[in-house]
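Student: next comes the sequence, and after it the predicted model I'd like to discuss.
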Amino acid sequence: MLIRDAFPSDEPFWRQLWAGYLAFYQADLPDEVTAKTWERLIRKQDGLFCRVAETGGEVCGFTLSVLHAGTWTVAPICYLEDLFVAPEHRGKGIGEALIRDLVGLGKANGWSRLYWHTQATNDTARSVYDRFVKADDFVRYRLFL
């Protein structure tokens, strides 16, 4: 398995995985949002970046993250916004490897922390995430504008 930055040529593979990710969360996004997201990921614009997992020459998973400043630290903070592994590749340690990749990048680049969230009912993902750290007791509020 190889974990690396996404290349522009990965777009069709990423779009297929992205569609699976959106379907999992029962989300529907306009094409223009998906196109802009990919553009920002590839250009590493606005702190966004994409790492992909590749096995046998096939892109089978990704992390989409945002590197940003914070008010409680001088070092950058990484928010792992999205993580997805193709269903046929699950159970092979790819999700865990993708998180370990970000941990390694964070240590090498002086990030202060890495954080993410998932649905409380996403037991499969939580069983992987709990290997790194237990969930905290914060509650999220979202106000759409």
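Tutor: It's in. As the structure is a computational prediction, the values presented were derived from the model and not from experiment. Numbering: from 1, shown residues only.
Student: for the rest of this, base every contact and every neighbour count on C-alpha atoms.
Tutor: Noted.
Student: would you map the strands across the protein?
Tutor: Using DSSP state E, the strands of the chain run over 2-5, 48-55, 58-68, 77-85, 113-115.
Student: contacting residues for the residue most central in space within the chain?
Tutor: By C-alpha atoms, centre = their mean, the chain has its centre lying nearest to residue 63, at 2.6 Å. Going by C-alpha atoms under 8 Å, 6 or more residues apart in numbering, residue 63 touches 50, 51, 52, 80, 81, 82, 83, 84, 98.
Student: and here is the other one:
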Amino acid sequence: MTITVTPLNSADRDEWQRLYHGYAEYYQMPMTDDILETVWQWIFDPAQPFFALIATDESGQGIGLMHFREMVSPLRGAKVGFLDDLFVLPALRGSGVVEQLYEGLRAQAKQQGWPFMRWMTAETNYRGRAVYDRIAEKTAWLTYQMKVDQL
């Protein structure tokens, strides 16, 4: 299989939407037309440092996606990259799509001048973590989330 990874463009809307629905379904999160439209607008808004990559096969079908953004790192006095979303069609996991997406991400990070990319994953994402352990360094940081309306 030939895998091509490129920045998302406006012609990719249907493939992106299909993949993003799959991502939301995997995490059992609701996906609405409003959410889809908001995220799509972020990707193409020059004022938003938010980006997307899409992996396609030789027929042009979308087989994977990544959403990532710029994030400030105050202790470094620098901007870094943060990967928000990664999804590969379940039938193609283990086929090299993830590695190709990460190579595309590395190239985009270099282009943006970010010294590194950071991301989180579920502790139980053993298959994904096996890849991440090969291509990245696990940090010592834990993640917390506070609901602002429950203080």
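Tutor: Yep, that arrived. Since the model is a prediction, treat every value here as computed from it, not as a measurement.
Student: ok, of the contacts of residue 63 of the first structure, which come out buried?
Tutor: By neighbour count, with 16 or more other C-alpha atoms under 10 Å, the contacts of residue 63 of the first structure hold 50, 51, 52, 80, 82, 83, 84, 98 as buried.
Student: as JSON lines, these with distance to residue 143 of the first structure would be great.
Tutor: Converted to JSON lines, those look like this (distance: C-alpha to C-alpha, whole Å):
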{"residue": "50", "distance to residue 143 of the first structure": "26"}
{"residue": "51", "distance to residue 143 of the first structure": "29"}
{"residue": "52", "distance to residue 143 of the first structure": "30"}
{"residue": "80", "distance to residue 143 of the first structure": "20"}
{"residue": "82", "distance to residue 143 of the first structure": "19"}
{"residue": "83", "distance to residue 143 of the first structure": "23"}
{"residue": "84", "distance to residue 143 of the first structure": "25"}
{"residue": "98", "distance to residue 143 of the first structure": "30"}
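Student: what does residue 95 of the second structure align to in the first structure?
Tutor: Residue 95 of the second structure maps onto residue 92 in the first structure, with residues paired by TM-score structural alignment.
Student: need the max-distance pair from the contacts of residue 63 of the first structure.
Tutor: For those, the farthest-apart pair by C-alpha to C-alpha is 52 and 81; their separation is 13.9 Å.
Student: show me the helices in the first structure, by range?
Tutor: Taking DSSP state H as the test, the helices found in the first structure are 11-24, 31-43, 94-109, 123-129.
Student: so where is the second one in the second structure?
Tutor: Just to be clear, that refers to helix 31-43 of the first structure. Residues 33-45 of the second structure are where helix 31-43 of the first structure aligns, with TM-score structural alignment as the criterion.
Student: so how far is residue 122 of the first structure from residue 10 of the first structure?
Tutor: 27 Å (C-alpha to C-alpha, to the nearest Å).
Student: so for those two, which sits in the more crowded spot?
Tutor: Neighbour comparison, residue 10 of the first structure and residue 122: the larger count goes to residue 10, with 14 against 9 (by other C-alpha atoms under 10 Å).
Student: which position in the second structure pairs with that one?
Tutor: Using TM-score structural alignment, residue 10 of the first structure sits opposite residue 12 in the second structure.
Student: quick one on the thing from earlier: return the residue of the second structure aligned against the residue nearest to the centre of the first structure.
Tutor: In the second structure, residue 63 of the first structure lands on residue 66 (TM-score structural alignment).
Student: for that match, give its distance to residue 48 of the second structure.
Tutor: Counting by C-alpha to C-alpha - residue 66 of the second structure and residue 48 of the second structure are separated by 16 Å.
Student: stretch 71-82 of the first structure: end-to-end distance?
Tutor: Using C-alpha to C-alpha, one end of stretch 71-82 of the first structure lies 23 Å from the other.
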